[in-house]
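A.B. asks: What shape does this take:
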Amino acid sequence: MAWMPPLHRLLSPITADTGAMIEQVQLKPLYYAAQKDALARAGDDEDDQFFELAKLATGLSEKELDQLKRPDYVTIAHYVHEMSTRPSAFFLGEPEESSSHEQVKLLLPLDAAGRTLTELPLEMPALRATKVMKKLTTNKERAEFITAHCTGLMIPDLAHLTVPDWTQLQERIDDFLNQPAAFFRNATST
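C.D. replies: I've put the predicted structure just below:
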């Protein structure tokens, strides 16, 4: 069964921009590119960042969000925090150790190169790829380059990953970049 974001029943209903009553909000997954854009719009203020991400996660307008009672907003902010910081294994209910270093199970399917992917194969980067990566200007450019290299995706495809999938990939790629060979031998020998 595919993962579905939770439905949040509002403690206190709000009025939609259309005048209708909103009693529940179907939460949505956060996607890598949309989150990156929302955070850029919000600037450095953490409250503004959560508000921008809450708009993405709920589909509510600013006026509708402003009507939320604090307990409802806290619930949504908690969801946004988990979506922004937890790997896909958390949402799929799998222990992180259950994923191999060669495959990452995706939270939601990814359409790339005419295929629908539910898992991404991972390949350890060659030294020449890390040399190219280090020459890039920003951390974001370096992360996108090495992620595309290790997954075989094109950089534009990364935009369509959910944030938890991105987080899961970054954890694996960090291992590739920083762990010695023995780490991988120990992880695969049981």
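A.B. asks: drop to CA atoms for contacts and neighbour counts, all remaining ones
C.D. replies: Fine.
A.B. asks: quick one: the residue most central in space within the chain from Leu169, how far?
C.D. replies: Residue closest to the average C-alpha location in the chain (Cα atoms, centre = their mean): Val163, at 0.6 Å. According to Cα to Cα, to the nearest Å, Val163 stands 10 Å off from Leu169.
A.B. asks: what's the overlap in contacts for the two?
C.D. replies: Taking Cα atoms under 8 Å, 6 or more residues apart in numbering as the contact rule, Val163 and Leu169 touch no residue in common.
A.B. asks: I'd like the structure of this one too, to check against the first:
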Amino acid sequence: MSCYEEVAVTVPSSSFNAAADKSLLAKIISTPPFAVDRKAVKWAWRGIASQLNSSLGTNFSFRSCRDRAGLLLRKYAVRKRRNEATSGTSEVLTDDDDVLEQLMRLEDIAIIRVQTQKAATASKTQELETMGQRLMQAAEKRVAMRIDITEGYKSSKPKRHRLSTLLDKEQEKAAARRNLEAQKVQRHREEL
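C.D. replies: Reported below is the predicted structural model:
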């Protein structure tokens, strides 16, 4: 090995234990990543991981912190359902159950907030699409009335054409007018 080769420094990985779990849950409660916008979630977890690493002297990645928190929440949800299913027995509570319950509530609130925002956005989009369709229909009616007037039709209800069809017809008429004008110019040149 020459002196110019770089050696990749390996950082020993840390494993979670009860103290690390408790500290992780405390960091998550202090800065809940569930309330953060979707684009900033990664940075929220990086902040949690760096706080955890600095306080415990460990080397957890943000992914391992996120995955561990998800695992703890899933385990708690399963244990909670199991305790609710077995009525008549006393619940076995751990020290972290209160914190996990708070995290589940925060996550549920964040999910509901995101769903209401999506519903509001969807309804706003639907409203805009409906308004656009109404404007398009009104334009089609105006163009159809103009065509009926120019062609001399007298009907109680003008026939509505698709706007693309009407535009095609107008382009064809414009091309025909240009051809007639070109023919007139050609005849005029021949006469001179």
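A.B. asks: After superposition, what is the TM-score?
C.D. replies: Once superposed, the chains reach a TM-score of 0.30 (TM-score structural alignment, normalised by the length of the first structure), with 92 aligned residues with a Cα RMSD of 5.0 Å.
A.B. asks: what about the strands in the first structure?
C.D. replies: Per DSSP state E, the first structure carries strands over the ranges 7-15, 21-26, 103-112, 115-121.
A.B. asks: Out of these, indicate the one that is most buried.
C.D. replies: Of all the strands of the first structure, strand 103-112 carries the top mean neighbour count, a mean of 19, counting by mean count of other Cα atoms under 10 Å.
A.B. asks: Strand 115-121 and that one, what's the angle between them?
C.D. replies: With axes from the mean of the first three to the mean of the last three Cα atoms, to 10 degrees as the basis, strand 103-112 of the first structure and strand 115-121 are set at 160 degrees to each other.
A.B. asks: other SSEs contacting strand 103-112 of the first structure?
C.D. replies: helix 88-92, strand 115-121, helix 163-178 (3 or more Cα pairs under 8 Å, 6 or more residues apart in numbering; DSSP states H and E).
A.B. asks: How far away from the center of its chain is that strand?
C.D. replies: Taking Cα atoms, centre = their mean, to the nearest Å, one finds strand 103-112 of the first structure lying 11 Å from the centre of the chain it belongs to.
A.B. asks: Glu127 of the second structure versus Ile112 of the second structure, what's the distance?
C.D. replies: Distance, Ile112 of the second structure to Glu127 of the second structure, using Cα to Cα: 22 Å.
A.B. asks: same question, Ser55 of the second structure
C.D. replies: For Ser55 of the second structure, the distance to Glu127 of the second structure - Cα to Cα - is 51 Å.
A.B. asks: Pretty sure Gln24 of the first structure sits against Arg9.
C.D. replies: Yes - between Gln24 of the first structure and Arg9 there is a contact at 4.2 Å, judged by Cα atoms under 8 Å.
A.B. asks: TSV please, covering the helices and strands packed on strand 103-112 of the first structure and showing distance to Val80 of the first structure.
C.D. replies: Below are these laid out as TSV (distance: least, Cα to Cα, whole Å):
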stretch	distance to Val80 of the first structure
helix 88-92	13
strand 115-121	23
helix 163-178	10
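A.B. asks: if we can go back for a sec, ok, the residue nearest to the centre of the first structure touching Tyr32?
C.D. replies: Yes - at 4.9 Å, Val163 of the first structure and Tyr32 qualify as touching, with contact defined as Cα under 8 Å.
A.B. asks: Dump the strands of the first structure to a markdown table, plus distance to Ala54 of the first structure.
C.D. replies: Formatted as a markdown table, the strands of the first structure follow (distance: least, Cα to Cα, whole Å):
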| stretch | distance to Ala54 of the first structure |
| --- | --- |
| strand 7-15 | 13 |
| strand 21-26 | 11 |
| strand 103-112 | 19 |
| strand 115-121 | 26 |
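A.B. asks: The closest residue to Ser23 of the second structure other than its chain neighbours - how many residues pack around it?
C.D. replies: Leaving aside its sequence neighbours, Ser23 of the second structure sits nearest to Leu52 (Cα to Cα, 6 or more residues apart in numbering; 6.9 Å). Per other Cα atoms under 10 Å, the neighbour tally for Leu52 of the second structure reads 25.
A.B. asks: Leu52 of the second structure and Asp67 of the second structure, how far apart?
C.D. replies: Here the criterion is Cα to Cα. By it, Leu52 of the second structure lies 14 Å from Asp67 of the second structure.
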